[in-house]
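# Output the structure for:
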Amino acid sequence: MEQEQTSPAVQKRVQDSFDLQGLMSHLGARITHIGPGRVHIVLPARPEVTQQHGYIHAGATSAIADSAGGYAALTLFDEESEVLTVEYKINLLAPAAGHHLEAIGTVLKPGRTLTVCQLEVYGVQADGAKVLVANGRQSLIRVDRPAE
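Next comes the predicted model:
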């Protein structure tokens, strides 16, 4: 199934912003899809992001979910706008195991001020099989881009 892509300008703006995030870089996460109101972020499984039982840590799982939702919202905002998370709730449904995690942020309700996103995180096996390991909701606020 082919996924809709955003314009090259929106893709660049989202990727450039993502590249400035120290935490995403530190975790080893990367964006794999930028569509209108939808962003996918992949986090490879490696020892540095695990907890004591060998599963990917809930903090890493939550962080990529939060960023996927935030960037999904940003795809719908004008270039003078930025986004900040107001709140999010995540349900951890299964141990975060697999070759990598894939977080998908999807805008449910865009708004001039507040935007609501659905968050999903899948554990993906080497053969491509997926298990939903977390889901949640997020509220984001549109803010003016700071002057440079």
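
# From here on, just use CA atoms for contacts and neighbour counts.
OK.

# Select the longest helix from this protein.
helix 58-74 (DSSP state H).

# buried stuff in that one?
Buried residues in helix 58-74, counted by 16 or more other C-alpha atoms under 10 Å: 58, 60-74.

# any idea which residue sits dead centre in this protein?
Against the mean C-alpha coordinate of the chain, by C-alpha atoms, centre = their mean, the closest residue is residue 68 at 1.5 Å.

# pretty sure that residue is touching residue 41, no?
Yes - the criterion here is C-alpha atoms under 8 Å, and residue 68 meets it with residue 41 at 6.0 Å.

# rewinding a little: outside of the helix or strand following the longest helix of the chain, which residues touch it?
Sequence order places strand 81-92 as the next helix or strand after helix 58-74, per DSSP states H and E. Contacting residues not belonging to strand 81-92 are listed as 58, 62, 66, 70-71, 73-74, 119, 133-145 [C-alpha atoms under 8 Å, 6 or more residues apart in numbering].

# what angle separates strand 81-92 from helix 58-74?
Strand 81-92 runs at 140 degrees relative to helix 58-74, counting by axes from the mean of the first three to the mean of the last three C-alpha atoms, to 10 degrees.

# that older thread, can you give me the distance of the nearest residue to the residue nearest to the centre of the chain once chain neighbours are set aside to residue 46?
Of all residues not flanking residue 68 in the chain, residue 105 sits nearest, at 4.5 Å (C-alpha to C-alpha, 6 or more residues apart in numbering). Distance from residue 105 to residue 46, counting by C-alpha to C-alpha, to the nearest Å: 23 Å.

# Would you do the same for the sequence below? I want to compare the two.
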Amino acid sequence: MNDLDARIRASFDRQTMMQTLGASLASVTPGQVTITAPILPTVLQQHGAGHAGLAFSIGDSAAGYSALSLMPEGAEVMTVEMKINLMSPAIGERLVAEGRVIRPGRRIMVVAVDVWAETGDTRKHVAMLQGTMIPV
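This next block holds a predicted model:
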């Protein structure tokens, strides 16, 4: 594990919301972070699909950690704004949020996330997020 990976994982481990959702950090590279979460019976909406709040929560964290991965050690990040497009019901075993930095600025960073519902080897694109992060 490299320093970047260890720094991002240490921060992620302090997020009790991610623990509540059963989310885990799948990968960390400069400017890109992937977070996964099971679609548990406790996170379904009334039609039986994964709730949009699950997709948004792991997507927001994947975006934020993507931004943090490009910031110096000791920096922190917060979401300024985030938009989500829900494209398909989140039906599957788990959600995978693949976050990336689109534009790394000194004052703000534009980020994007693709969220996929997976069952076995099958994956379906269920949501896209775009937003802005700020170093704090």
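
# Could you get me the TM-score between them?
The TM-score (TM-score structural alignment, normalised by the length of the second structure) is 0.97; 136 aligned residues with a C-alpha RMSD of 0.9 Å.

# returning to what we had before: which residues are common contacts for residue 68 and residue 41 of the first structure?
103, 104.

# Number of residues surrounding the aligned residue in the first structure for residue 78 of the second structure?
Aligning on TM-score structural alignment places residue 78 of the second structure opposite residue 84 in the first structure. Neighbourhood size, residue 84 of the first structure [other C-alpha atoms under 10 Å]: 16.

# Can you give me the distance of residue 84 of the first structure to residue 58 of the first structure?
21 Å.

# how about the longest strand anywhere in the second structure, aligned to which bit of the first structure?
When the second structure is scanned for its longest strand (criterion: DSSP state E), the result is strand 122-135. Per TM-score structural alignment, the counterpart of strand 122-135 of the second structure in the first structure is residues 129-142.

# Same question for stretch 36-55 of the second structure.
Under TM-score structural alignment, stretch 36-55 of the second structure corresponds to residues 42-61 of the first structure.

# what sits up against the matching stretch?
Contacts of stretch 42-61 of the first structure (C-alpha under 8 Å, 6+ apart): 27-32, 64, 92, 95-103, 121, 134.

# Just the ones in strands from those residues, please.
30, 31, 32, 92, 100, 101, 102, 103, 121, 134.

# most surrounded residue in those residues?
residue 103 leads these on contacts (other C-alpha under 10 Å) with 32 neighbours.

# With adjacent residues omitted, what lies nearest to that residue?
residue 121 is the one closest to residue 103 of the first structure (C-alpha to C-alpha, 6+ apart), at 4.2 Å.

# Surely the one you found is in contact with residue 104?
Yes - shown here, residue 121 of the first structure and residue 104 form a contact pair, counting by C-alpha under 8 Å, at 6.3 Å.

# Give the residues shared as contacts by these two.
residue 65.

# Can you tell me what residue 25 of the first structure aligns to in the second structure?
Checking TM-score structural alignment: residue 25 of the first structure goes with residue 19.

# residues in contact with that match?
Contacts of residue 19 of the second structure by C-alpha under 8 Å, 6+ apart are residue 13.

# repeat that for 10 Å
12, 13, 37 (C-alpha atoms under 10 Å, 6 or more residues apart in numbering).

# would CSV of those with distance to residue 72 of the second structure and secondary structure be doable?
Shown next, in CSV, are the contacts of residue 19 of the second structure (distance: C-alpha to C-alpha, whole Å; DSSP: H, G, I helix; E, B strand; the rest coil):
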residue, distance to residue 72 of the second structure, secondary structure
12, 17, helix
13, 19, helix
37, 28, strand
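
# Can you tell me, leaving aside adjacent residues, what's nearest to residue 64 of the first structure?
residue 103 (6.0 Å).

# Cross-check the contact I'm expecting between the one you found and residue 72.
No - assessed by C-alpha atoms under 10 Å, residue 103 of the first structure is found out of contact with residue 72, at 11.1 Å.
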